[in-house]
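Enquirer: For reference, the sequence and a predicted model appear below.
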Amino acid sequence: MIITDTHTHLYSNEFDEDRNEMIQRAIDAGVSRFFIPAIDSAYTHSMYDLEKAYPNTIFLMMGLHPTHVKDNYLEELQHVETELSKRKFYAIGEIGIDLYWDKTHLPEQQDSFRKQIQLAKQYKLPIVIHCREAFDEIFEILEEEKSPDLFGIFHCFTGNYEQALQAISYNMKLGIGGVVTFKNGKIDQFLNQIDLKHIVLETDSPYLAPIPLRGKRNESSYILNVVDKLSEIYNLSNEEIASITTENSKVVFGI
């Protein structure tokens, strides 16, 4: 059984004490593909070190996370462009808009999101979208930028059924992780109406650990709890869930 974690922050400081052991636990659990989103330039070297240590299992994205869009965001976007020109990445991400913590940089977040979508088109790469309390703002920009060469993943999807359909209409897969196991997560109530071909698995570790581990540090091996929940929702075996979602990830990332 090959499981793909399409979104995991393996370079996080929360893994400094046991990173290799944590990755090995995930590999032992069947997770053999890890896609690593960028946050900002401060994490780039850590990402490269991870890739060097696990060259056949770890695949990198490049991008500027919306919560790290500050007054110097144009410098950070220049870093993104420079790295993209030097080597291969598998997505532009994670990018988007986050209005949960701070609304003061909304114009900069919007500009950063647009510019990075355009970079994705230039490099023929998928985008991986971070959206928190910003569905309307995200959809507005996706509507402006929609085209056959715009595609990717709506990471950590937490919207309703109508928003799910709208995301899919922009050639986005839905990234499903620990939230699907939460009693108040709500996405489990309509997910069986969404064809599994639109779903990819993720953990967002070290964040959003699934039930029964909610509140603890998340790690990629816990994706098995997400597989269990989707198996229940879709009435398919764990192997079928793993196989279909891994194939979906290959459609997005090209590997």
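Expert: Nice, I can see it. Residues are numbered from 1 along each chain as shown.
Enquirer: For the rest of this, base every contact and every neighbour count on C-alpha atoms.
Expert: Fine.
Enquirer: what's the span of stretch 146-156, first residue to last?
Expert: 21 Å (C-alpha to C-alpha, to the nearest Å).
Enquirer: Grab the nearest non-local neighbour of Ile211.
Expert: Taking C-alpha to C-alpha, 6 or more residues apart in numbering, and ignoring the residues beside it in sequence, Ile211 has Thr181 as its nearest neighbour in space, at 5.7 Å.
Enquirer: contacting residues for that neighbour?
Expert: Neighbouring residues of Thr181 by C-alpha atoms under 8 Å, 6 or more residues apart in numbering: Asp188, Pro210, Ile211, Asn225, Val226, Lys229.
Enquirer: ok, and here's another one to check against it:
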Amino acid sequence: MKTKTILTDTHTHLYSEEFDQDRNEMIQRAIDAGVSRFFIPAIDSTCTESMYDLEKKHPENVFLMMGLHPNYVKDNYEEELEHVANELAKRKFYAVGEIGIDLYWDKTHLPQQQIAFRQQIQLAKQYKLPIVIHCREAFDEIFEILEEEKSEDLFGIFHCFSGTYEQALQAISYNMKLGIGGVVTFKNGKIDQFLNQIDLKHIVLETDSPYLAPIPFRGKRNESSYLINVAAKLAQIYNLSEEEIASITTENSKVIFGI
């Protein structure tokens, strides 16, 4: 990035233990690359304190979400949902996330995942916050709940979008932006084949670091500075400059998060 363009990483797990050895340097690398806004999703109650520490250290750059990730919906999920509700009542967050349904690893907790997803959507509406959706092998199940919950105050981001063109349009119809990350750079990622048919106003950028590193880092630890590789790929797809991609997608993130 030649100019002082601001890139926004709408989804990064900066508190991940994978960054324990070099977290400050990794964040600085991202800021030096123009990535200066980091939106941090919650997983469960065990990451809350680390998230608050990050915010304290980087108050200008770090913005927190609160939520229970579907993979962490276990037998104690009611306790975890209570934690989410209590934290949301206490202080300002920028989204309820990441929430949703994941049937990739384990289908046994599907009913509990559905309850948790629905309850957290309702909390988001109560606080007039966006939701950030995690979906893995569960488009139908997610869309079913979004259809029932759809309203003007339901909006947010379909994180790590990797569906079809039709599923993209359906997600957008529920006031969702599409979170685009490293998958767009993969040869078998497929979303690059139709993304240029989706208006850029529906797109935000993310890394999901430390996961899903873009080409040429695929298979390695992802970090927020690699967002420039995602922006470069979108610049090709949309036939725009990287600066324009950065500017438009950051504006879109402001529309969602209000900051």
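Expert: Received the coordinates, thanks. Source: prediction; values computed, not measured.
Enquirer: Next step: the contacts of Thr181 of the first structure restricted to helices.
Expert: Asn225, Val226, Lys229 (DSSP state H).
Enquirer: Put together JSON lines for those, with distance to Ile244 of the first structure and neighbour count on each row.
Expert: Below are these laid out as JSON lines (distance: C-alpha to C-alpha, whole Å; neighbours: other C-alpha atoms under 10 Å):
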{"residue": "Asn225", "distance to Ile244 of the first structure": "16", "neighbour count": "20"}
{"residue": "Val226", "distance to Ile244 of the first structure": "14", "neighbour count": "24"}
{"residue": "Lys229", "distance to Ile244 of the first structure": "15", "neighbour count": "21"}
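Enquirer: that older thread, what's the match for the residue nearest to Ile211 of the first structure in the second structure?
Expert: Under the alignment (TM-score structural alignment), Thr181 of the first structure maps onto Thr185 of the second structure.
Enquirer: just Leu224 of the first structure next, same as before
Expert: Alignment note (TM-score structural alignment): Leu224 of the first structure maps to Ile228 of the second structure.
Enquirer: any idea how far Ile6 of the second structure is from the aligned partner of Tyr207 of the first structure in the second structure?
Expert: Residue pairing (TM-score structural alignment): Tyr207 of the first structure is matched to Tyr211 of the second structure. The gap separating Tyr211 of the second structure from Ile6 of the second structure is 22 Å, by C-alpha to C-alpha.
Enquirer: all helices of the second structure, in order?
Expert: So, for the second structure - with DSSP H - the helices run 23-32, 48-57, 77-90, 110-126, 139-149, 165-173, 227-238, 242-257.
Enquirer: Any buried residues in the last one, and which?
Expert: This means helix 242-257 of the second structure. Within helix 242-257 of the second structure, the residues that qualify as buried are Glu242, Glu243, Ile245, Ala246, Ile248, Thr249, Thr250, Glu251, Asn252, Ser253, Ile256, Phe257, counting by 16 or more other C-alpha atoms under 10 Å.
Enquirer: what angle do it and helix 227-238 make?
Expert: 100 degrees (axes from the mean of the first three to the mean of the last three C-alpha atoms, to 10 degrees).
Enquirer: Pull up the distance across stretch 91-109 of the first structure, start to finish.
Expert: OK, stretch 91-109 of the first structure end separation, C-alpha to C-alpha: 18 Å.
Enquirer: on that earlier part again, so can I have JSON lines of the ones in helices among the contacts of Thr181 of the first structure showing distance to Tyr73 of the first structure?
Expert: Formatted as JSON lines, those follow (distance: C-alpha to C-alpha, whole Å):
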{"residue": "Asn225", "distance to Tyr73 of the first structure": "37"}
{"residue": "Val226", "distance to Tyr73 of the first structure": "35"}
{"residue": "Lys229", "distance to Tyr73 of the first structure": "39"}
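Enquirer: From those residues, pick the one nearest Phe139 of the first structure.
Expert: Nearest to Phe139 of the first structure out of those is Val226 (C-alpha to C-alpha; 26.5 Å).
Enquirer: before we move on, the earlier item: compare Tyr211 and Ile6 of the second structure (neighbour count), which wins?
Expert: Set Tyr211 of the second structure next to Ile6 and count neighbours by other C-alpha atoms under 10 Å: Ile6 wins out with 20 against 17.
Enquirer: What's the match for the more buried one in the first structure?
Expert: Per TM-score structural alignment, Ile6 of the second structure is aligned with Ile2.
Enquirer: From Gln24 of the first structure, how far out is the residue lying closest to its match once chain neighbours are set aside?
Expert: Of all residues not flanking Ile2 of the first structure in the chain, Gly30 sits nearest, at 5.5 Å (C-alpha to C-alpha, 6+ apart). Note on Gly30 of the first structure: its distance to Gln24 of the first structure, by C-alpha to C-alpha, is 10 Å.
Enquirer: The counterpart of Phe151 of the first structure in the second structure: what's its closest spatial neighbour, skipping adjacent residues?
Expert: Under the alignment (TM-score structural alignment), Phe151 of the first structure maps onto Phe155 of the second structure. In space, and not counting its chain neighbours, Phe155 of the second structure is closest to Asn175: 4.7 Å by C-alpha to C-alpha, 6+ apart.
Enquirer: For that neighbour, the count of nearby residues, please.
Expert: When neighbours are defined as other C-alpha under 10 Å, Asn175 of the second structure has 20 of them.
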